[in-house]
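Undergrad: From the sequence below, what's the structure:
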Amino acid sequence: MPAPHEFVVVANRLPADIRVDEEGNVSSTPAPGGLVTALAPVMRAQDGAWVGWSGSADQLLDPFDADGMHLVPVPLSEQEVARYYEGFSNATLWPLYHDVIVPPEFHRIWWNSYVEVNRRFAEAAAGTAEKGATVWVQDYQLQLVPEMLRRLRPDVRIGFFDHIPFPSVELFGQLPWRRQVIEGLLGADLIGFQRTGDAANFLRAVRRFTSHSTRGQQITIGQHWNRPERHVRVGTFPISIDSQKVDQLARTEKITKRAAQLRTELGDPDVLMLGVDRLDYTKGIRHRIKAFGELVAEKKVTVPRTALVQVASPSREQVEQYKTLRQEVEVMVGNINGDHGSWGRSAIYYMHHSYPFEEMVALYRAADVMLVTALRDGMNLVAKEYVAARPDLGGALVLSEFAGAADELSHALLINPHDIEGMKEAILKAATMGPAEQRRRMRTLRKRVLENDVQSWAKKFLSVLQNMPQRTSHV
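TA: Next comes the predicted model:
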């Protein structure tokens, strides 16, 4: 029986890519992703445990140690992956929480699987946490875990952080299980959101769909049977990146040389623009490509003097909307390149795969203009990575006002991605911005990103959570 842990993170995925060889030996490598990037340094510092799914269906694994963390795998069957993950999490909640950019689907069989899987995560966390431990539950896939864990382990402190937006009452109200989701979240002592608007939306949902009283940022859960009255706090904690790591890497000779080499490989354009996203309909990739294509067609920018690199890493490829999005993006890119490219020179260099982090930092250093055009985004860590990767104070950031990062990075060129003409104007301004203005804007952006890094984010959240009243052992 492994030793219990004082600090436990519960997330949909483990922070490692796991391989099992023919002899049954387990090996792992650190997994990419914003959440892992954010929490791994905190986990190592606190010698914590991480509860999550391995990423492979029907894989039964014992807990193991990797990369300075104790990992507790939660198994999912192939059917649960289809219903809980691809279904309820990514075809119901994801579109609903992202302004219904595509219509969400509501299926009771998906909801039942979501409940069952959340229960399994709660049980795994309960078995991993030491008495009086702090448990930090992450994101929209596990919104029922706080209340389930509270019933199993009323002695632990429970935090929940929502990495994606929380929708307006009018949109959230479409969810048939809206009250159950709210009650699930209210099992936590502290619920964190990326933006003040998300926190306000949640508080409005509590008032609309439950009988609990709210006062400011606090929700009171009244006494029920032998469960004492308690208070839930709601707060805003914008997530960040390991900005010092990015900054230091970007300063190395290896990255500087690779950035120059990339520009040479791309034909040494006068202006190199860059988009980096998961291939997701929330990221505004089609809007960005449309704006760029129109600028080229109108000869406001010319090829090959100007080029756009679009890195679109594969995402949820079994979900129909994502298959459709990939086809649409590739057709748009093909049309623009067919109309405006030449032998050996493309208008858009489209890459549908992931790159090592060092290569991404080199791309950030190489790019004159970074385009972040999300239609709705909880934060968008790419915007912060680009800023952290520019110790030369060069480059310009075009940033959607609908990304959480816009609250902090107000010295970027802020845009409404639905306004194609406005986006084109901002792209042109970024492409022609003088060095002095670039330095002025980037210096202010970097100050914000370097001072408010991931360690600061986690420290603020955990400090609030751990200073809340100690949980009693009454159920």
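
Undergrad: drop to CA atoms for contacts and neighbour counts, all remaining ones
TA: OK.

Undergrad: And for the spatially closest residue to Q455 that is not a sequence neighbour, the neighbour number?
TA: Nearest residue to Q455 in three dimensions, chain neighbours excluded: V42, at 6.8 Å (Cα to Cα, 6 or more residues apart in numbering). A count of neighbours around V42, defined by other Cα atoms under 10 Å, yields 15.

Undergrad: packing partners for whichever strand or helix holds V42?
TA: Assessed by DSSP states H and E, V42 sits inside helix 34-46. Counting contacts by 3 or more Cα pairs under 8 Å, 6 or more residues apart in numbering; DSSP states H and E, helix 34-46 is packed against helix 454-466.

Undergrad: Just give me how far the helix it packs on sits from the chain centre.
TA: Put simply, helix 454-466 sits 18 Å off its chain's centre (Cα atoms, centre = their mean, to the nearest Å).

Undergrad: quick one: contacts of that helix?
TA: For helix 454-466, contacts defined as Cα atoms under 8 Å, 6 or more residues apart in numbering pick out 38-39, 41-42, 134, 157-159, 189-190, 192, 237-243.

Undergrad: Which of these are buried? Put it as a PyMOL command.
TA: Buried residues within these, by 16 or more other Cα atoms under 10 Å, are selected in PyMOL with:
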select buried, resi 38+39+41+134+157+158+159+189+190+192+237+238+239+240+241+242+243
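
Undergrad: Keep only those of the contacts of helix 454-466 that are in strands.
TA: Among the contacts of helix 454-466, DSSP state E puts T134, R157, I158, G159, L190, G192 in strands.

Undergrad: of those, closest to I219?
TA: The shortest approach to I219 among the ones in strands among the contacts of helix 454-466 belongs to L190, at 10.1 Å (Cα to Cα).

Undergrad: Now show me the structure for the sequence below, then we'll compare the two:
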Amino acid sequence: MAPPSSSSCVHPSSAGAPAPPVPGADAPPARRIVVAHRLPLRASPDSDSPFGFAFSLDPDALSLQLSRGLPAPVTYIGTLPASAESKIVPSDELDGYLLEHFSCLPVHLDGDHHAEFYHGFCKHYLWPLLHYMLPFTPADVVGSLRFDAASYRAFIAANRQFAGRVIQVISSDAGDLVIVHDYHLWALPTFLRRKCPRAGVGFFLHSPFPSAEIVRSVPVRNELLGGLLNADLVGFHTLDYAHQFLSCCSRLLGISSNTSLNGHTNINYHGRTVLVKIFSVGVDMGQLRAALASPEAAAKAKEIAEAYRGRVIMVGDDDVDLFKGVRLKLLALEKMLEAHRDMARQVVLVQINNPARSRGRDVDAVRVETRRIEQRINKLLIRFGSELIVVTIDGPVPMSEKVAYYAAADCCVVSPVRDGLNRIPYFYTVCREEAPGARKSGAVVVSEFAGCSASLGGAIRVNPRNPEALADAMRAAVTMGAEEKRARHRTNYSYLSAHDVATWARSFDEALRLACRDHAAMMFVGLGFGMSYRAVAVGPSSQRLTAERVRPAYRGAARRLILLGYD
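TA: Next up is the predicted model:
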């Protein structure tokens, strides 16, 4: 059967009720409810399973990794793995099984609505805008980057369905906290705030946050900004992204931020304090170490050593999309080889292309263009007696094999034109340090437009749109002296060893508890409908002041009382 509701949420009409009592010692332990688009599950066909699939936790799932430092217990909410979603019949039995064995509660979205929500609004409208692509970009470049009311309705409906699942299991009176991951669930805080005004909700954006001029072009900008402001904590990868968000709130909503005495940046939104913070997302050291120690990694490492003996290996690992800059990387490699023909026999670029996360002609165009440049480079150099310079591996490639390429490569090249973080240089650095027989050195060439560039003090930062500069950076990384390479590597690894995924989880959880510590003492009044909803918070001192003013005039008289405004 479906999991019983332990929710202490209230209906909007009773949102102004007195605060509930503080739970006693016999209250159930507070949970962390982690919500992401996908559950951290793998599903493989299994005829012996009553559901047709065997499930297991996915160690590569970011939502699982970023829960390592959270207090137990943790409940995960999201959709089923894509490989199984359309083939499984939703049922109470399935929901109960996944909740009992994996602490996962699935959200069952109808196939067409899911596609409209994810591929329509999220990936082909919201995601490009977050990466600084304007709606008036020529249609032949982006296909159909325009606001579509139907896909937006699907986005809202999906977020509402996610909120319904959270409400089934949350008990805000017991101190449960909700951690929401990424832009797919941008509207979720609004629906949670409506039904559960005292719920502690933290939202972390894994993508960039664009300038106010980009956000201004969105027809539903106020509703989307209000969605984030309905959370108690809004987290970003970098200071730049946080500043852009604060600027949008100021310029588009007229809401300013302030810095408290303890240094926290916050926004007062209808009496509620919204905390805005930077959180450094690192890597799951345990997962990488397990992958490095696997037999698959050892076998792949031997294969790589034999295949590229005597050559300098550069590695790239990118999703197939408009913003990863693989084309720019290949053009820079071509320029480097044209200027330094002697390097043709020395280097090889192993480019891992991960499966695209969305579909469309923009993705197809990226594939065609990169393949064309790759073939041109290889044909030119084979004509001069050189071996293949670009070796493309089309994914998916398991982490147990990727780590072998990271550990074997002398240089890692990451060249996106815009990226929220990009952890590939992080993975590379840890593997160069901790792989069996590791050289404990390595060079990283990273785009200054990737979020990770700010944290990698030992990397060579470059503007990937300047092909000459990128070519020079790649050559510098390949020809770098051993001592400089070790020093740069030590700088990067020192940062990563101090900022792993558990550090992120502990920091986020601590900030979220701080942000909603006064909820139990507050009275909430709901205003607005749909995405315009906001919960007006009235603190204890305001409640007492209002009561003291009203009682003398109201006592002993049959009068009607009308309260205007929340003061």
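
Undergrad: TM between them?
TA: The pair, once superposed, lands on a TM-score of 0.92 when counted by TM-score structural alignment, normalised by the length of the first structure; 467 aligned residues with a Cα RMSD of 2.4 Å.

Undergrad: quick one on the thing from earlier: now the ones in strands among the contacts of helix 454-466 of the first structure as a markdown table including distance to F7 of the first structure?
TA: Conversion of those to a markdown table gives the following (distance: Cα to Cα, whole Å):
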| residue | distance to F7 of the first structure |
| --- | --- |
| T134 | 5 |
| R157 | 10 |
| I158 | 10 |
| G159 | 11 |
| L190 | 15 |
| G192 | 17 |
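
Undergrad: quick one: which of those residues is nearest to V331 of the first structure?
TA: Using Cα to Cα, G192 is the member of those that lies nearest V331 of the first structure, at 39.5 Å.

Undergrad: how about the closest one, what's its partner in the second structure?
TA: Matched to the second structure by TM-score structural alignment, G192 of the first structure sits across from G235.

Undergrad: out of everything not next to it in sequence, what's closest to the counterpart of V382 of the first structure in the second structure?
TA: Correspondence of V382 of the first structure to the second structure, assessed by TM-score structural alignment: I424. Nearest non-adjacent residue to I424 of the second structure, counting by Cα to Cα, 6+ apart: D317, 6.8 Å away.

Undergrad: counterpart of the one you found in the first structure?
TA: Using TM-score structural alignment, the equivalent of D317 of the second structure in the first structure is V276.

Undergrad: In terms of helices and strands, where is its match?
TA: Following DSSP H and E, one finds V276 of the first structure within strand 271-278.

Undergrad: with the second structure superposed, average distance for that strand?
TA: For strand 271-278 of the first structure, the mean deviation from the second structure after alignment is 0.7 Å (mean Cα distance after the TM-score superposition for the first structure).

Undergrad: can you list contacts of that strand?
TA: Contacts of strand 271-278 of the first structure with the rest of the structure, by Cα under 8 Å, 6+ apart, involve 263, 283, 305-315, 363-364, 366-372, 382, 431.

Undergrad: These, buried ones only, as a ChimeraX selection?
TA: Typed into ChimeraX, the line below selects the buried ones among the contacts of strand 271-278 of the first structure, using 16+ other Cα under 10 Å:
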select :263,283,306,307,308,309,310,311,312,314,315,363,364,366,367,368,369,370,371,372,382,431
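
Undergrad: how about the helices in the stretch 1-150 of the first structure?
TA: Secondary structure of the stretch 1-150 of the first structure by DSSP state H, counting those that start in this stretch: the helices cover 34-46, 78-80, 94-97, 108-128, 145-152.

Undergrad: Deepest-packed of these, please.
TA: Ranked by mean neighbour count under mean count of other Cα atoms under 10 Å, those are led by helix 145-152, which reaches a mean of 23.

Undergrad: okay, that helix sits on what stretch of the second structure?
TA: Using TM-score structural alignment, helix 145-152 of the first structure lines up with residues 188-195 of the second structure.

Undergrad: With the first structure overlaid, how far apart is the matching stretch on average?
TA: Stretch 188-195 of the second structure, aligned to the first structure and superposed, deviates on average by 0.8 Å (mean Cα distance after the TM-score superposition for the first structure).

Undergrad: and that stretch, how far out from the chain's middle?
TA: Worked out by Cα atoms, centre = their mean, stretch 188-195 of the second structure lies 20 Å from the chain centre.

Undergrad: Also stretch 322-337 of the second structure?
TA: With Cα atoms, centre = their mean, you get 26 Å for stretch 322-337 of the second structure.

Undergrad: Can you tell me what sits against it?
TA: Here stretch 322-337 of the second structure makes contact (Cα under 8 Å, 6+ apart) with 131, 318, 343-344, 362-363, 366, 369-370, 373-374, 377, 413-419, 464-465, 467-468, 470-472, 474-475.

Undergrad: Give me the neighbour count for the aligned partner of T444 of the first structure in the second structure.
TA: Aligned counterpart of T444 of the first structure in the second structure: T491 (TM-score structural alignment). By the measure other Cα under 10 Å, the count of residues near T491 of the second structure is 15.

Undergrad: Remind me which helix or strand the residue mapped onto G338 of the first structure from the second structure belongs to.
TA: Taking TM-score structural alignment as the criterion, the aligned counterpart of G338 of the first structure in the second structure is K379. Assigned by DSSP H and E, K379 of the second structure falls within helix 361-383.

Undergrad: Trace the helix or strand following that helix over to the first structure and give me the residue numbers.
TA: Next helix or strand after helix 361-383 of the second structure toward the C-terminus (DSSP H and E): strand 390-394. Per TM-score structural alignment, the counterpart of strand 390-394 of the second structure in the first structure is residues 348-352.
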